[in-house]
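Chemist: Prediction below, plus the sequence it came from.
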Amino acid sequence: MNEQAVSQDAALGRVILSAHNIAKSFGNVHALKNVNFDVHYGQVTTLFGENGAGKSTLMKILSGVMQPSSGDIILEGEPVHFSSTTEAQRQGISIIHQELSLAPNLNVRDNVFMGREIVGKGGVDYAEEARQTRQLMEELDEPIDPLTPVEDLRLGQQQIVEIARALSVDSRILIMDEPTSALSASEVEVLFRVIRDLKSRGVSLVYISHHLEEALTVTDHAVVLRDGAMTAYARREDIDLEWIVRNMVGDNFDLGSPPDGYAMGEAVLSLEGITVPDASVPGRAVVDDVSLSVRAGEIVCIYGLMGAGRTELLESVAGRGEISAGRVLLHGEDITRLSIAERIENGLVLVPEDRQRDGLVQTMSVGENLSLASIGAFTKGLLTSRGRERQVVQASISNVHIKTDGAAASIGSLSGGNQQKVVIGKMMATHPRVVLLDEPSRGIDIGAKAEVFKLLSEGAAQQGLAVVFSTSEVGECLSIAHRIVVMSRGRVAAEFGADATKEEIMAASGEAVVA
């Protein structure tokens, strides 16, 4: 063993970064309450907690995005103060944010090196930036051309670019806030390989994820936050899934089971031979001749890996994507050529996968976002009934259990999970008959996930809603769905009842089953 390896082994596990009694307040809201948190050299410290527990706030403080109200940050035994992310990066601390912070109008290369351009004798060395970007993409098993505009990439690919940008800084402490929220199973495996490689090079990592079982495979230390305070700490060998859930929410939540005890109605939504063209590859279809019928009161789960076509299918049914062949029938009526607004008026709504880009207006308040889709219900001509709007907003906040200071609060003040609830509440306020949800649990913790699935289950059982949701998590398929449709390469590969097994579903999707 060489001297460098001996030195690294001796340092392994020692505390490299500490947060001492960190507190952070936003007005009367105490986001963090005297939190103590350690990062260990060459190891992964995973931070668990529900949405709103303070995880992202703590990470933003450690990475210089914001400053604490009180408390100290100790780096290598010395107190430090970061007034910006640039200062934190100079000290070797980088963060991959939960919400993507890419510039969609720029290409991949320019996003990776934004603010850190490689300058040569003749100015910016774009060729070298492209070379390094291509190398990073190869390491992440995502052969994206460095000159590709980010806005042309699917959400999972954008997440890979975000990860590549953080890796390009060559940090000694890397914070990953929900890095796998938009990744497929195969992409997650690549990321975990990168994490193992970074650890072998002495990089310290902080990992945040709502995918609890997934996080357990990479963590060395576990810390749980609850309501802004640290409630538990343990080493990996001393914890399991039950320990995490118990310390996070107090009870072992599950996602429920298919609602029963009622008769399903007639087919509400029927898809006949739906084909969606690939805008980037002429002659290729991302959805190829898909037919599906959903009854009133039925919950159908569409499962598939990234690129299977499930997102494109739901978006085309909702009117957001082109259909080159086939028909969409709602209550037997052909709505294939109707606009998005007309489909909403007819009772068909979509909760999109990317809440930031497609589901929310960042300049609007919580209440304004909630009432946006149902504005016609309280508007006549140029006049708006503010009283009726307030009723709609308050009912949505209550029904979907949104944690907020009130309807006037900024949408950006909410945690990721509560923002997702706003998107769901906004669409439910239109009183739909068919609800399409594309990855509805993305960025939502286990407690909030249970609430969302309970809401869908009650909607199907009590209101006769036809519910179709897509997911890349097998566990979600085996929760409230009466029927599971597996997609692969744009086609329906298999269909199962509620008694399907994890192995059957994964095998049908072409995904390797990991023991």
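Modeler: Done, it's in. These numbers were taken from a predicted model, which means no experiment stands behind them. Numbering: from 1, shown residues only.
Chemist: alpha carbons only for contacts and neighbour counts from here, please
Modeler: OK.
Chemist: My guess is residue 213 contacts residue 243. True?
Modeler: No - look at residue 213 against residue 243 with Cα atoms under 8 Å: they stay out of range, at 11.7 Å.
Chemist: which of those two has more neighbours?
Modeler: residue 243 (15 against 12; other Cα atoms under 10 Å).
Chemist: Can you classify the more buried one by secondary structure?
Modeler: With DSSP: H, G, I helix; E, B strand; the rest coil as the basis, residue 243 sits in helix.
Chemist: Tell me the spacing between it and residue 54.
Modeler: Taking Cα to Cα, to the nearest Å as the measure, residue 243 and residue 54 are separated by 19 Å.
Chemist: ok, now residue 466?
Modeler: Distance, residue 466 to residue 54, using Cα to Cα: 36 Å.
Chemist: How about residue 504?
Modeler: Taking Cα to Cα as the measure, residue 504 falls 38 Å from residue 54.
Chemist: May I see the buried residues of the lengthiest helix in the chain?
Modeler: Across the chain, the longest stretch assigned as helix under DSSP state H is helix 446-463. By neighbour count on 16 or more other Cα atoms under 10 Å, the buried set for helix 446-463 is 446-457, 459-461.
Chemist: After that helix, which helix or strand is next?
Modeler: The first helix or strand that comes after helix 446-463 along the chain, using DSSP states H and E, is strand 466-471.
Chemist: could you point out which element follows that next one?
Modeler: Downstream of strand 466-471, the first helix or strand assigned by DSSP H and E is helix 474-477.
Chemist: Now do the contacts for the nearest residue to residue 429 once chain neighbours are set aside.
Modeler: Nearest non-adjacent residue to residue 429, counting by Cα to Cα, 6 or more residues apart in numbering: residue 374, 6.2 Å away. Residue 374 makes contact with 426, 427, 429, 430, according to Cα atoms under 8 Å, 6 or more residues apart in numbering.
Chemist: All the strands of the stretch 201-350 of the chain, in order from the start?
Modeler: All strands of the stretch 201-350 of the chain, identified by DSSP state E, counting those that start in this stretch, fall at 204-208, 221-226, 229-235, 267-277, 285-295, 299-303, 325-330, 333-334, 348-351.
Chemist: contacting residues around the longest helix of the chain?
Modeler: The contact list for helix 446-463 (Cα under 8 Å, 6+ apart) reads 50-51, 210, 249, 253-256, 258-260, 262, 296-299, 400-401, 417, 421, 441, 465-467, 480.
Chemist: hmm, which of those residues are the buried ones?
Modeler: For the contacts of helix 446-463, a burial check counting by 16+ other Cα under 10 Å picks out 50-51, 210, 249, 253, 255-256, 258-259, 296-299, 400-401, 417, 421, 441, 465-467, 480.
Chemist: Go through those residues and flag which are in helices.
Modeler: By the criterion of DSSP H, membership of the buried ones among the contacts of helix 446-463 in helices covers 249, 417, 421.
Chemist: Make JSON lines out of those residues and add distance to residue 206.
Modeler: What follows is these, written out as JSON lines (distance: Cα to Cα, whole Å):
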{"residue": "249", "distance to residue 206": "21"}
{"residue": "417", "distance to residue 206": "20"}
{"residue": "421", "distance to residue 206": "26"}
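Chemist: adding another structure so you can compare the two:
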Amino acid sequence: MTSANPSSTPAGPAAEPAVEPVVEMHGIHMDFPGVKALDDVSLRLFPGEVHAVMGENGAGKSTLIKVLTGVYRATAGTTTFDGRAVRFAGPGAAQDAGISTVYQEVNLAPNLSVAENILLGREPRRLGTIDGRAMRAAARVHLDRIGLRLDPASTLGEHPIAVQQLVAIARAVAVDAKVLILDEPTSSLDAEEVAELFRIMRVLRDDGVAILFVSHFLEQVYEISDRMTVLRNGRLVGEHRTAELSRLDLLSAMLGRELTTLEEVGRLAEQAAEQAGGTPVLEARGLGRRGALAPFDLKVAAGEVVGLAGLLGSGRTELVRLLFGADRPDSGTLLVNGRPVSLRSPRAPIAAGVAFCSEDRKGEGILADLSIRDNLVLAVQARRGWARPVPRRTKDELVERYMRMLDIRPNDPDALVGNLSGGNQQKVMLARWLATDPSVLILDEPTRGIDVGAKAQIQKVVAELARDGMAVVYISAELEEVTRLSNRVVVLKDRVKIAELTEPSVDDIMHLIAQHDPEPRLEAAS
């Protein structure tokens, strides 16, 4: 396999092992209406290896797994398993063949025993009924294989989530799996639980199982994986031996270095930077949430854009949700314009002039069955209270102003938001909060999943708002976008703030993220 983008990462395939791959996917394409999720992607899994699939959100990792396990049928391409061409009818067929998947969310029955979960659907029977003694004995064999000391008769729900996940692995390999897929298995585990998971993975690897491992924690990938495949925007970047690919080269491969020329955005950002400064409009002191984000300090002044940079899972979204009161912190305080603000809910931050556009546009943003008009005035109406409706004339003025300002299309306030493009839906969300005249605007991935033109428009609006005095906190997975707009950039890794940089370059940020170990550790904070 050669690199699809030689300029961003070393080209060429990883060293060939002495055995044939147990899985080989070649030239995989996956099309959905209006979206090409996978574009000529290939993947090889070898027996006795842990193979990490790396890429940012939207890179195609989950889609590739679903093609392999039969959830999706590829538009084009071939898959071989154990030397035979296959196209599984579904996950059940894939499991019967020897490919088992354990997802981030444990999909077991907590009201049943450990043994019943491990052998569910394959229970030993005697005289037409389930043989409980034989089932517990068989479950013990599977638990012993991975070195998990657990009473097979105990109820699964009595055990912590981490233990339940290990039981899910025992169930997955109980079918004599040749391939084990672990999709984000460590996202809710602490350091000791991760160590136990990795011990079990090594046992299975040494038994010849091919393990496909998906994680956004870089250090874990380098600790446990033997080989990795890197995807970006649905395309293959390259396959590498983990030991031969530096962290910096991996980040370059995952994030890319293509720069879109946005000269006007850059000019506006420079104007805003010249005017920024003074007393903080927003100030967080020791704000944190146990298990989610280590305590941090942050100041944002009028006219300043502070960017948040880090890989998926680094704590960017967790940080801004604490600032907005969407998640309740268990330490620290927040001040807006010098006054303490309660963070029991978003109500007080909104009243203090804080606005937040969530990354989850469909789940926490737009109301698809309402019109542009109704969506746009929603936050204004909420601040007034439902007993005081926004006058029709005021509503029309707000809608006309912000539809024109953000170039929302179609230019029809009665059009349903659910029928708009992703870029125009994002503009409606932004307009909703701008209509409240906030002093602080928090934007979490405002340009994700929208076209290049809409991205440029939204970045231009952000730069203009900062130039006019608004304080902005900005998150984007695209580091070039963050550095283009931001006066300062806060860098996070493994849910810890590790640095705060003034006008950094993309290389500056990537070097920091590539460092081995952030301090302090999140575990110490929790």
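Modeler: Received, thanks. Given the structure is predicted, the values throughout are model-derived calculations rather than measurements.
Chemist: Superposing both, give me the TM-score.
Modeler: After superposition, the two chains reach a TM-score (TM-score structural alignment, normalised by the length of structure 1) of 0.58; 452 aligned residues with a Cα RMSD of 6.8 Å.
Chemist: returning to what we had before: show me which of residue 504 and residue 54 of structure 1 is the more surrounded one.
Modeler: Taking other Cα under 10 Å, residue 504 of structure 1 and residue 54 do not tie; residue 54 has more neighbours (25 against 13).
Chemist: Map the more buried one across to structure 2 for me.
Modeler: Residue pairing (TM-score structural alignment): residue 54 of structure 1 is matched to residue 60 of structure 2.
Chemist: Its match reaches residue 234, doesn't it?
Modeler: Yes - the criterion here is Cα under 8 Å, and residue 60 of structure 2 meets it with residue 234 at 4.8 Å.
Chemist: The alignment partner in structure 1 of residue 209 of structure 2 and residue 223 of structure 1: what is the separation?
Modeler: In structure 1, residue 209 of structure 2 lines up with residue 203, judged by TM-score structural alignment. Distance, residue 203 of structure 1 to residue 223 of structure 1, by Cα to Cα: 19 Å.
Chemist: Buried ones in stretch 317-330 of structure 1, by neighbour count?
Modeler: Using 16+ other Cα under 10 Å as the test for burial, stretch 317-330 of structure 1 gives 317, 318, 319, 321, 322, 323, 326, 327, 328, 329, 330.
Chemist: ugh, wrong one, stretch 96-114 of structure 2
Modeler: For stretch 96-114 of structure 2, by 16+ other Cα under 10 Å, it's 97, 98, 99, 100, 101, 102, 106, 108, 113, 114.
Chemist: Restricted to helices, list those residues.
Modeler: Within the buried residues of stretch 96-114 of structure 2, residues falling in helices by DSSP H are 97, 114.
Chemist: could I get the buried residues of stretch 96-114 of structure 2 as JSON lines with distance to residue 401 of structure 2?
Modeler: Shown next, in JSON lines, are these (distance: Cα to Cα, whole Å):
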{"residue": "97", "distance to residue 401 of structure 2": "59"}
{"residue": "98", "distance to residue 401 of structure 2": "59"}
{"residue": "99", "distance to residue 401 of structure 2": "55"}
{"residue": "100", "distance to residue 401 of structure 2": "54"}
{"residue": "101", "distance to residue 401 of structure 2": "51"}
{"residue": "102", "distance to residue 401 of structure 2": "50"}
{"residue": "106", "distance to residue 401 of structure 2": "48"}
{"residue": "108", "distance to residue 401 of structure 2": "52"}
{"residue": "113", "distance to residue 401 of structure 2": "61"}
{"residue": "114", "distance to residue 401 of structure 2": "60"}
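Chemist: just the buried residues of stretch 96-114 of structure 2 now: which is nearest residue 524 of structure 2?
Modeler: residue 106 (26.3 Å; Cα to Cα).
Chemist: got a list of what that closest one touches?
Modeler: Residue 106 of structure 2 makes contact with 161, 164, 165, 168, according to Cα under 8 Å, 6+ apart.
Chemist: do residue 97 of structure 2 as well
Modeler: Residue 97 of structure 2 is in contact with residue 177, counting by Cα under 8 Å, 6+ apart.
Chemist: Could you do residue 73 of structure 1 as well?
Modeler: Contacts of residue 73 of structure 1 by Cα under 8 Å, 6+ apart are 17, 18, 19, 20, 62, 79, 80, 81.
Chemist: Go again with 6 Å.
Modeler: Counting by Cα atoms under 6 Å, 6 or more residues apart in numbering, residue 73 of structure 1 touches 18, 19, 79, 80.
Chemist: How about the alignment partner in structure 2 of it, nearest residue that isn't a chain neighbour?
Modeler: Using TM-score structural alignment as the criterion, residue 73 of structure 1 maps onto residue 79 of structure 2. Using Cα to Cα, 6+ apart and skipping residues adjacent in sequence, the residue nearest residue 79 of structure 2 is residue 25, 4.3 Å away.
Chemist: What strand or helix carries the aligned partner of the one you found in structure 1?
Modeler: Counting by TM-score structural alignment, residue 25 of structure 2 lines up with residue 19 in structure 1. Element membership for residue 19 of structure 1, per DSSP H and E: strand 15-26.
Chemist: from what I can see residue 525 of structure 2 touches residue 295, true?
Modeler: No - contact between residue 525 of structure 2 and residue 295 fails when scored by Cα atoms under 6 Å: they sit 7.2 Å apart.
Chemist: Those two: which is more packed in?
Modeler: Higher neighbour count among residue 525 of structure 2 and residue 295: residue 295, with 24 against 15, using other Cα under 10 Å.
Chemist: Would you mind measuring from the more buried one to residue 188 of structure 2?
Modeler: Distance of residue 295 of structure 2 to residue 188 of structure 2, given as Cα to Cα: 19 Å.
Chemist: ok, so what distance separates residue 166 of structure 1 from residue 249 of structure 1?
Modeler: Counting by Cα to Cα - residue 166 of structure 1 and residue 249 of structure 1 are separated by 31 Å.
Chemist: actually residue 443 of structure 1, sorry about that
Modeler: Applying Cα to Cα to residue 443 of structure 1 and residue 249 of structure 1 gives a distance of 16 Å.
Chemist: cool, and residue 165 of structure 1?
Modeler: Applying Cα to Cα to residue 165 of structure 1 and residue 249 of structure 1 gives a distance of 34 Å.
Chemist: which residues touch the residue nearest to residue 79 of structure 2?
Modeler: Residue 25 of structure 2 makes contacts with 42, 43, 78, 79, as judged by Cα under 6 Å, 6+ apart.
Chemist: Counterpart of the second one over in structure 1?
Modeler: Under the alignment (TM-score structural alignment), residue 43 of structure 2 maps onto residue 37 of structure 1.
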